[in-house]
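>>> The sequence and its predicted three-dimensional model are supplied below.
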Amino acid sequence: MTKHILMVVTTADKMKDGHETGLWLSEFGEAYVEFANKGYEITVASPLGGKSPIDERSLEGGETPQEILDTAKYLEDTIKLDEITDESKYDAIFLPGGHGTMFDLPENEKLHQLIRDIYEADNLVAAVCHGPAGLVGVKLSNGTPLVAGKTVTAFTDEEERETTLDKYMPFLLESRLRELGAEFIAKENWADHIQSDGKLITGQNPQSTISVAKEVVKQLG
C-alpha cells in the first residue's frame, strides 16, 4: 500500500518587531522530493491553510536547485489543520522549519493532537531545524511531554545566536526542549546531524533535511 505523509508548514510571516519570516524552502522541498520519489502520497497542511510564506533568506545565493524551487507550488494552497479529520491514514508527519514555525506551531492545539495521535498509533513523527517547535506543546495521553526522556536535536541555541535572530524569537528551541526533559544532542553549527529515537526523528538544521527524510523512508520501508 502507498504510504501517506502529512507535511505541516508554517503560515507565520512575521517575527518580533515585524521582521519578515516564513518557511525555509529547502527543508520543505528536499523532503518533499525524497517522499515523492518513493511514490508516497503527500498532504501539505498549515495552521491557517492557504499560502505558506517562504522566508526570502532561504532563497539567497541563487544556488537553490530548480527541483526544490519547483516544490513551492505545493505551498500555494495548503489544507487548514482543522480540516483534517482522519489522522489514522497518515504513516508519518513531517515538520520542516523556518523561523515562522516558532510563532504558530508551539501553540496550535490541533497540531499537537495530530502529532500525539500519530505517535501513539506507532507511526512516525519527524521534524527538522525549527520544525521541532511544533513538538514543544505536545503531551501524550498520560500527560507527559512527548519529548520527555527522548533523544532529540533541533536548531541549536548557538546556531540561533549565529544567525543574530535570537533576539526576535519567543524562546530558544534547544533550551525549551531541554526544559521539557529531552536529551538534546547538539553537533557543531551547520553539521548534518539527526537523532532517531524510536518513532521520533529530528534533525538539527537545513543541512540535515535530506538525512531526516531518508530516515523516514528507511523506517517506512
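Right, received. Where do you want to start?
>>> only C-alpha atoms for contact and neighbour calcs from this point on.
Noted.
>>> The most centrally placed residue in the chain: what's its closest spatial neighbour, skipping adjacent residues?
The residue lying closest to the centre of the chain (Cα atoms, centre = their mean) is Leu95, at 2.2 Å. Leaving aside its sequence neighbours, Leu95 sits nearest to Ala127 (Cα to Cα, 6 or more residues apart in numbering; 4.4 Å).
>>> And for Lys14?
Glu20 (4.6 Å).
>>> Glu109: how many residues sit nearby?
Neighbourhood size, Glu109 [other Cα atoms under 10 Å]: 16.
>>> Actually, Ser58.
Ser58: 18 neighbours (other Cα under 10 Å).
>>> correct me, but it touches Leu25?
Yes. Ser58 is within contact range of Leu25, at 6.0 Å (criterion: Cα atoms under 8 Å).
>>> those strands in this protein, which residues are they?
Along the chain, the stretches classed as strands by DSSP state E are 4-8, 41-46, 79-80, 92-95, 124-128, 151-152, 183-184, 194-197, 200-203.
>>> Nearest to Gly134, out of the ones you listed?
Between Gly134 and the strands of the chain, the tightest spacing by Cα to Cα is seen for strand 92-95, at 7.4 Å.
>>> Measure how far the closest one is from the centre of its chain, please.
7 Å (Cα atoms, centre = their mean, to the nearest Å).
>>> May I see the buried residues of stretch 193-210?
193-196, 199-210 (16 or more other Cα atoms under 10 Å).
>>> ditto for stretch 174-181
Buried, per 16+ other Cα under 10 Å, within stretch 174-181: 174, 177-178, 180-181.
>>> Out of those residues, which two sit at the greatest distance?
It's Glu174 and Gly181 that sit farthest apart of the buried residues of stretch 174-181, by Cα to Cα, at 11.1 Å.
>>> Included below, for side-by-side comparison, is a second structure:
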Amino acid sequence: MAQTASKGKVLIILSGANTIHLKEGKDQKTGYFLSELGHPLMKILEAGYDVVFANPTGTHPVQDPISELLIWFLGNYKEREREHALIDKMKIESNFASPRPFASLTDDDLSTFVGVFIPGGHAPMQDLHNDKELARILGHFHRMAKPTGAICHGPAALLSTKTEEGCPYSGYKVTAYSNTEDKLNEIMWWGTLPYKLVDELEKAGLKCEETFPMGSKVTVDRELVSGQNPSSASAFGDAFVKKLNESVTLGGTGVHAKEI
C-alpha cells in the first residue's frame, strides 16, 4: 500500500524540567502532562502531519506523575494505555527519546515546519518562560503567522518572547490554566508556585479567557490556538489541526508576513 505523503512537519516543544521549585523551597515533581500531549498528538498524526520534538538541552522528557491519574481520562483505562503506546511509538519512529536541543534548530530548520505545539504540565513554568533560544524559535512562527498551539501551562512559553520593548503576543486572546485551578494544585502540594501563569500573561499584554475549573475551553486568536486544561485536550487538538489545515491550504502565508 502506498504511503500517504505528509502534509508537513509540526515542531513539538517540551520542557526539560522534571520539577518545579516552590516558594517554600521544595521541589514538586512535574513534566509533560500525558493527556495534553497524547490527545492532540494523535490528532496531529491522524491528520497527516509528521512531528519533531525539541526541548532546551535535548534531555529525555519526563511525564508529570499527576497526569497518570485516570480522572484525566474519565476513568478510561484503555485511552490512557493508548496514549502511553503512542509515546512509546514516538520513541521509536520519531525523536521523542532524544529531542532536538533548541540551539540546534537553525532558521533554515524552522522554515521547514508548518506549526508548533507546546503541551502543558507545570514544567514549562520552570524552564520555558525565560528561554531565549525558545524566544527565537517562537519568533519565527509568530512572524510567519504559522499555527502556534499551547495548552494548560504550555502558554508559559509565550513569556520567553518578552523584551524591554514588549511582547509580540500582546493583545492576543489566550486561554491557560486558571489561577483558581493553580490554587487547587497549591492546596494539594502544600506549597506555593513561583508565579501564577495567568497573571504573568496579562502583565505581558495578553488577554486571558477562562471557563469554570476543569471545564473545557479553547481560544483561537490569529495564529494562536490555546486550551485551558486537560479537559480541553480533545477540543484543543481539533482546533489546532483545523488551523494547521487552513494554513497549509493557504501555502503557509500568514497575517504577519509583511513584518519580516
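Sure, I can see it. These figures come from a predicted structure and were not determined experimentally.
>>> about what we covered before: counterpart of the residue nearest to the centre of the first structure over in the second structure?
Matched by TM-score structural alignment, Leu95 of the first structure corresponds to Ile118 in the second structure.
>>> Who are the contact partners of that match?
12-14, 149-151, 154-155, 157 (Cα atoms under 8 Å, 6 or more residues apart in numbering).
>>> Turn the residues you listed into a markdown table, columns for neighbour count.
Shown next, in a markdown table, are these (neighbours: other Cα atoms under 10 Å):
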| residue | neighbour count |
| --- | --- |
| Ile12 | 21 |
| Ile13 | 28 |
| Leu14 | 31 |
| Gly149 | 28 |
| Ala150 | 28 |
| Ile151 | 32 |
| Gly154 | 33 |
| Pro155 | 32 |
| Ala157 | 26 |
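>>> So Val216 of the first structure sits against Leu124, correct?
Yes. Using Cα under 8 Å, Val216 of the first structure makes contact with Leu124 at a distance of 7.4 Å.
>>> quick one, which of those two is more surrounded?
The neighbour count for Val216 of the first structure versus Leu124, taken as other Cα under 10 Å, is higher for Val216 (26 against 22).
>>> how close does the alignment partner in the second structure of the more buried one sit to Thr57 of the second structure?
With TM-score structural alignment as the criterion, the equivalent of Val216 of the first structure in the second structure is Phe240. Going from Phe240 of the second structure to Thr57 of the second structure by Cα to Cα, to the nearest Å gives 26 Å.
>>> and if you look at Ala123 of the second structure?
14 Å.
>>> ok, those two, which is more surrounded?
Ala123 (30 against 15).
>>> Please look at the more buried one and Asp27 and confirm they touch.
No. The criterion here is Cα under 8 Å, and Ala123 of the second structure misses it with Asp27 at 11.3 Å.
>>> list residues touching both of those two?
19-20.
>>> Just give me the neighbour total for the residue nearest to Lys14 of the first structure.
By other Cα under 10 Å, neighbour count at Glu20 of the first structure equals 17.
>>> Please name the residues that touch the alignment partner in the second structure of it.
Here Glu20 of the first structure is matched to Lys29 in the second structure, going by TM-score structural alignment. Residues near Lys29 of the second structure by Cα under 8 Å, 6+ apart: 18-20, 64-65.
>>> Farthest-apart pair in those residues, please.
Every pair of the contacts of Lys29 of the second structure checked by Cα to Cα; the farthest is Ile20 and Pro65, at 12.8 Å.
>>> who has more neighbours, the two?
Neighbours were counted for Ile20 of the second structure and for Pro65 using other Cα under 10 Å; Ile20 has more, 20 against 15.
>>> Touching, that one and Leu128? I think so.
No. Using Cα under 8 Å, Ile20 of the second structure is not in contact with Leu128; the gap is 11.6 Å.
>>> Next, count neighbours for Gly39 of the first structure.
Other residues close to Gly39 of the first structure by other Cα under 10 Å number 12.
>>> oh sorry, the question was meant for Lys26 of the second structure
12.
>>> How about the equivalent of Ser170 of the second structure over in the first structure, nearest residue that isn't a chain neighbour?
Aligned by TM-score structural alignment, Ser170 of the second structure pairs with Ala148 of the first structure. Leaving aside its sequence neighbours, Ala148 of the first structure sits nearest to Gly181 (Cα to Cα, 6+ apart; 4.3 Å).
>>> Contacts only, for whatever residue of the first structure lines up with His39 of the second structure.
In the first structure, His39 of the second structure lines up with Glu30, judged by TM-score structural alignment. The contact partners of Glu30 of the first structure, by Cα under 8 Å, 6+ apart, come to 68, 209-210.
>>> What is the burial count for the nearest residue to Ile185 of the first structure once chain neighbours are set aside?
Leaving aside its chain neighbours, Ile185 of the first structure sits nearest to Thr153 (5.4 Å; criterion: Cα to Cα, 6+ apart). Close neighbours of Thr153 of the first structure, defined as other Cα under 10 Å, add up to 29.
>>> ok, now which ones touch Thr153 of the first structure?
174, 184-186, 193-195, 202-204.
>>> what about it, distance to Leu220 of the first structure?
Thr153 of the first structure is 21 Å from Leu220 of the first structure, by Cα to Cα.
>>> And Ser175 of the first structure, by the same measure?
Taking Cα to Cα, one finds Ser175 of the first structure at 30 Å from Leu220 of the first structure.
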